[in-house]
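Asker: Quick one: sequence plus predicted model below, questions after.
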Amino acid sequence: MTNPNEAKAARTKLCHYTTQAVYYGDDDLVGDLLGQVSFVDVFMKQTFGMVPTAAQRRIVEAVLVTLMEHGMTPSAIATRMIYASSPENLQAGVAAGLLAVASRFVGTMEPAAELLGRIVDAGNQGPTEAQRIAQDFRTRREAVPGFGHHLHRPDDPRAIALLKLAREVGTHGPHCAALEQLAAEIDAAAGRHITINATGAIAAILGDIGIPAALMRGFAVLSRAAGLIAHIAEEQREPSGRFIWDLVDGAMTPEYLAD
């Protein structure tokens, strides 16, 4: 008889190996994957248990390309500064930058997706739920995740392109529709047009291919890691770490302390 208090044995289905082979799930790494399957396909199967269709693959690729580079944002600056301090550890710089993929920068598709999920789950009451969300954020004077941008106004060209792609490949579904409902209610509550930003569009298009909200930020982590490696490559060619340090130090240190 099984003891109900006995801890369940831990195990993984992601990988196992023998003296002759390495397996990703049931796939032989050498015999089934190497040189035959794309990185995106392996990532999607390992993470979500799905082999993406051609349409889903285009959506994922578009998301990864969109999130890879945002210029000199906190994540890129952190990466460059840590690399300048520890050039023997490329991974330390990347890790520092990835810590900034969170609820304010880059990773906002997660809370945006949670809001869209509420609208989708409301079914016929979706428009009412969208109105409730918009009014709630307006009352609290808080920005709605997935909306607003300091530069891209009145619209974010990335969001427009991503939503257009979803329509073109046939994945535009209830989460994209929920985004449109929410956008209309946010505009009405604000009395003006508020930009749907890239992460808002990403939340919608990933939701429509079956990606759960709790794992969407993983796409930002995966993509931004590649972008941060590019920042380190540029830092190796044209170091900027000392410039950033001096710029901040000069702007923030009182003159009597700087002397």
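Answerer: Done, it's in. Numbering: from 1, shown residues only.
Asker: Could you use CA atoms for every contact and neighbour count after this?
Answerer: OK.
Asker: For A76, give its distance to P127.
Answerer: When Cα to Cα, to the nearest Å is applied, the distance between A76 and P127 equals 38 Å.
Asker: cool, and W245?
Answerer: According to Cα to Cα, W245 stands 49 Å off from P127.
Asker: Check the offset of the one helix or strand R224 maps to from the chain's centre.
Answerer: In the assignment (DSSP states H and E), R224 maps to helix 213-237. For helix 213-237, the gap between its own C-alpha mean and the chain's C-alpha mean amounts to 10 Å (Cα atoms, centre = their mean, to the nearest Å).
Asker: Show me what that helix is packed up against.
Answerer: Contacting helix 213-237 under the criterion 3 or more Cα pairs under 8 Å, 6 or more residues apart in numbering; DSSP states H and E are the following elements: helix 54-68, helix 74-85, helix 90-98, helix 109-121, helix 198-207.
Asker: Now do the end-to-end distance for stretch 60-79.
Answerer: This stretch, stretch 60-79, spans 25 Å end to end (Cα to Cα).
Asker: Use this one as the comparison:
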Amino acid sequence: MDAQAESGERRLSTREAAEVLGVKPATVYAYVSRGQLTSRRDPVGRGSSFDAAEVEALALRSRREAAAPAGELAVRTSLTLIGPDRYWFRGVDAVELASRYRYEEVAEWLWTGTLVRGARFTAPPEALAAARRAVAALAPHSGPVDRLRVAVAAAAVADPLRFDLSEEAVLGSARCLIPTLVGALPELGAPGWAGDGRLARQLWARLTEREADPDALAVLDLALALLADHDLAASTLAVRVAASARAHPYAAVSAGLGALEGPLHGAAGRLAHRMLVEVLERGGAAPVVAEYLRAGRRVPGLGHRLYRGEDPRATALFARLEALEQAGPALAAAREVIGVMARHGGGLHANVDLALSVLTVSCGMAAEAGETLFAVARTAGWIAHALEEYQERPLRMRPSGHYVGPRPPRPVP
């Protein structure tokens, strides 16, 4: 049995890869030189071979770009590639990376392409104090994104080097900003872990009053790493537009938070959490799903336009939640929701919001905890995209408006 069969990995020759991509063989190697494909030399010298899943993902992305309306903005990026059933960070399977390394290490990989083992992020005392004062001044009913936006603004003012857009300066700001955001949030749990510098441990006490056990903390860290980036979501595009105008990294992150607060982007986790709580309270998913459908509402936590099956981030989180004893009831409720929809021909699979809701419900977190977790996690990806955009031509993200108003000249009213 050859190595390919043993690993279960399907490999394509250069000619086969070219056929899947609909290009000439020479173009396949151009993709390799640009970092869009990885090749492996055949051990017996018969040329190069390519991971079939990676080739198919690139082909799918190319078809999406080709199908886009004329003039629609397309952004070249070396950060995240999304395929039909998996995704990659800088060419590395993102689920495998997040399963092996902590969030801070995954963030460093996204930023620099180098894995920094044992990476730790530390909030500067001045920035942290300013962010905490700003957050404390907000009304008690303020939401998580409200607090994070204010914390970002306060941290920016405390950083005199924020206008330095060199890679070294932006990375320094990023390593300080993320722990500042977490440290500025109100503390719910007892900080009996002050010597532990892991970001997931710091965030835990801001999300729940319960004491963190190692398994639950590992799931939280996995969720952060899985959510670090996901290509050009609405919030990420907002970040790149701001960075294209050479806004400093704090302002770029603020742009991302502004887009995230929209109900169609950031609120999905909150809705899935509330649905799961209702399923647990009513003792079954069928009546809850029925009410959603009767009201003409979408059942939250299901379906993703980029994946043909289950969201790989959800699959990874469900697998880790299996080992978490307190997650049993919420996990069973989530699977019942999936089963009810499957029996009725919904054709929808679980997405990451449903998996996050299992974590937040089972760990005694509030409905908005998933939104907080998502925003903190995605800050790493936003910074990575800002770094990329700073290397591009300034103000390139300037589409032309298609004017459909009254034709001039018109008299002044």
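Answerer: Received it, and whenever you're ready, just let me know what you need. If you're wondering where the values come from, they're calculated on a predicted model, not measured in any experiment.
Asker: TM-score for this pair?
Answerer: Superposed pair, TM-score by TM-score structural alignment, normalised by the length of the first structure: 0.74. Supporting alignment: 219 aligned residues with a Cα RMSD of 2.8 Å.
Asker: Neighbour count for A76 and P127 of the first structure, which is higher?
Answerer: Counting neighbours by other Cα atoms under 10 Å for A76 of the first structure and for P127 shows that A76 has the greater number, 25 against 19.
Asker: what's the matching residue for that one over in the second structure?
Answerer: The pairwise alignment with the second structure assigns A76 of the first structure to T236, based on TM-score structural alignment.
Asker: Is that match in contact with A384, as I believe?
Answerer: No - counting by Cα atoms under 8 Å, T236 of the second structure does not reach A384; the two are 9.8 Å apart.
Asker: pretty sure R393 of the second structure is in a helix, no?
Answerer: No - residue state for R393 of the second structure (DSSP: H, G, I helix; E, B strand; the rest coil) corresponds to coil; a helix is not indicated.
Asker: Name all residues that make contact with the nearest residue to A225 of the second structure once chain neighbours are set aside.
Answerer: Taking Cα to Cα, 6 or more residues apart in numbering, and ignoring the residues beside it in sequence, A225 of the second structure has Y103 as its nearest neighbour in space, at 4.4 Å. For Y103 of the second structure, the contacting residues are L199, A200, D221, L222, L224, A225, A228, A377, taking Cα atoms under 8 Å, 6 or more residues apart in numbering as the criterion.
Asker: Looking at those residues, spot the one nearest G256 of the second structure.
Answerer: For the contacts of Y103 of the second structure, the closest approach to G256 of the second structure (Cα to Cα) belongs to A377, at 12.1 Å.
Asker: what's the burial count for the closest one?
Answerer: In terms of burial, A377 of the second structure registers 24 neighbours under the definition other Cα under 10 Å.
Asker: and the helices and strands packed on helix 213-237 of the first structure, which is most packed in?
Answerer: For these, ranked by mean neighbour count under the definition mean count of other Cα atoms under 10 Å, the leader is helix 198-207 at a mean of 28.
Asker: mean offset of it relative to the second structure (after superposition)
Answerer: Between helix 198-207 of the first structure and its aligned stretch in the second structure, the superposed structures give an average distance of 1.3 Å (mean Cα distance after the TM-score superposition for the first structure).
Asker: And that helix, how far out from the chain middle?
Answerer: In this view, helix 198-207 of the first structure has its centroid 9 Å away from the chain centroid, taken as Cα atoms, centre = their mean.
Asker: Now do it: which range of the second structure does it align onto?
Answerer: Helix 198-207 of the first structure corresponds to residues 352-361 of the second structure when matched by TM-score structural alignment.
Asker: For the matching stretch, which outside residues touch it?
Answerer: Applying Cα under 8 Å, 6+ apart, the external contacts of stretch 352-361 of the second structure come out as 219-220, 223, 268-270, 272-273, 276-277, 300-302, 311-314, 317-318, 321, 327, 330-331, 334, 366-367, 369-370.
Asker: same thing but 7 Å
Answerer: Stretch 352-361 of the second structure has contacts (Cα atoms under 7 Å, 6 or more residues apart in numbering) with 268-269, 272-273, 301, 311, 313-314, 317-318, 327, 330-331, 334, 366, 369-370.
Asker: same question, stretch 286-306 of the second structure
Answerer: Stretch 286-306 of the second structure is touched from outside by 84, 268, 271-272, 279, 311, 340, 348-351, 353-354, with contacts defined as Cα under 7 Å, 6+ apart.
Asker: now do stretch 266-281 of the second structure
Answerer: Residues from elsewhere that reach stretch 266-281 of the second structure, judged by Cα under 7 Å, 6+ apart: 260, 285, 288, 300-301, 330, 333-334, 353-354, 356-357, 361, 367-368, 370-371.
Asker: switch to 6 Å and redo it
Answerer: With Cα atoms under 6 Å, 6 or more residues apart in numbering as the contact definition, stretch 266-281 of the second structure has outside contacts at L260, A285, P300, G301, D353, L354, S357, A367, E368, G370.
Asker: Now the buried members of those.
Answerer: When burial is judged by neighbour count using 16 or more other Cα atoms under 10 Å, the buried members of the contacts of stretch 266-281 of the second structure are L260, A285, P300, G301, D353, L354, S357, A367, E368, G370.
Asker: Dump the contacts of stretch 286-306 of the second structure into a markdown table; add distance to A59 of the second structure as well.
Answerer: Listed next are those as a markdown table, based on distance: Cα to Cα, whole Å:
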| residue | distance to A59 of the second structure |
| --- | --- |
| P84 | 10 |
| A268 | 29 |
| L271 | 34 |
| A272 | 32 |
| V279 | 40 |
| D311 | 19 |
| V340 | 34 |
| L348 | 24 |
| H349 | 23 |
| A350 | 25 |
| N351 | 23 |
| D353 | 27 |
| L354 | 29 |
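Asker: Out of those residues, which comes closest to R147 of the second structure?
Answerer: Of all the contacts of stretch 286-306 of the second structure, the one with the least separation from R147 of the second structure (Cα to Cα) is A268, at 18.5 Å.
Asker: Can you find the partner of that closest one in the first structure?
Answerer: Following TM-score structural alignment, the counterpart assigned to A268 of the second structure within the first structure is T108.
Asker: At the geometric centre of the first structure, which residue do we find?
Answerer: Within the first structure, the residue whose C-alpha comes closest to the C-alpha centroid is A220; the distance, by Cα atoms, centre = their mean, is 2.8 Å.
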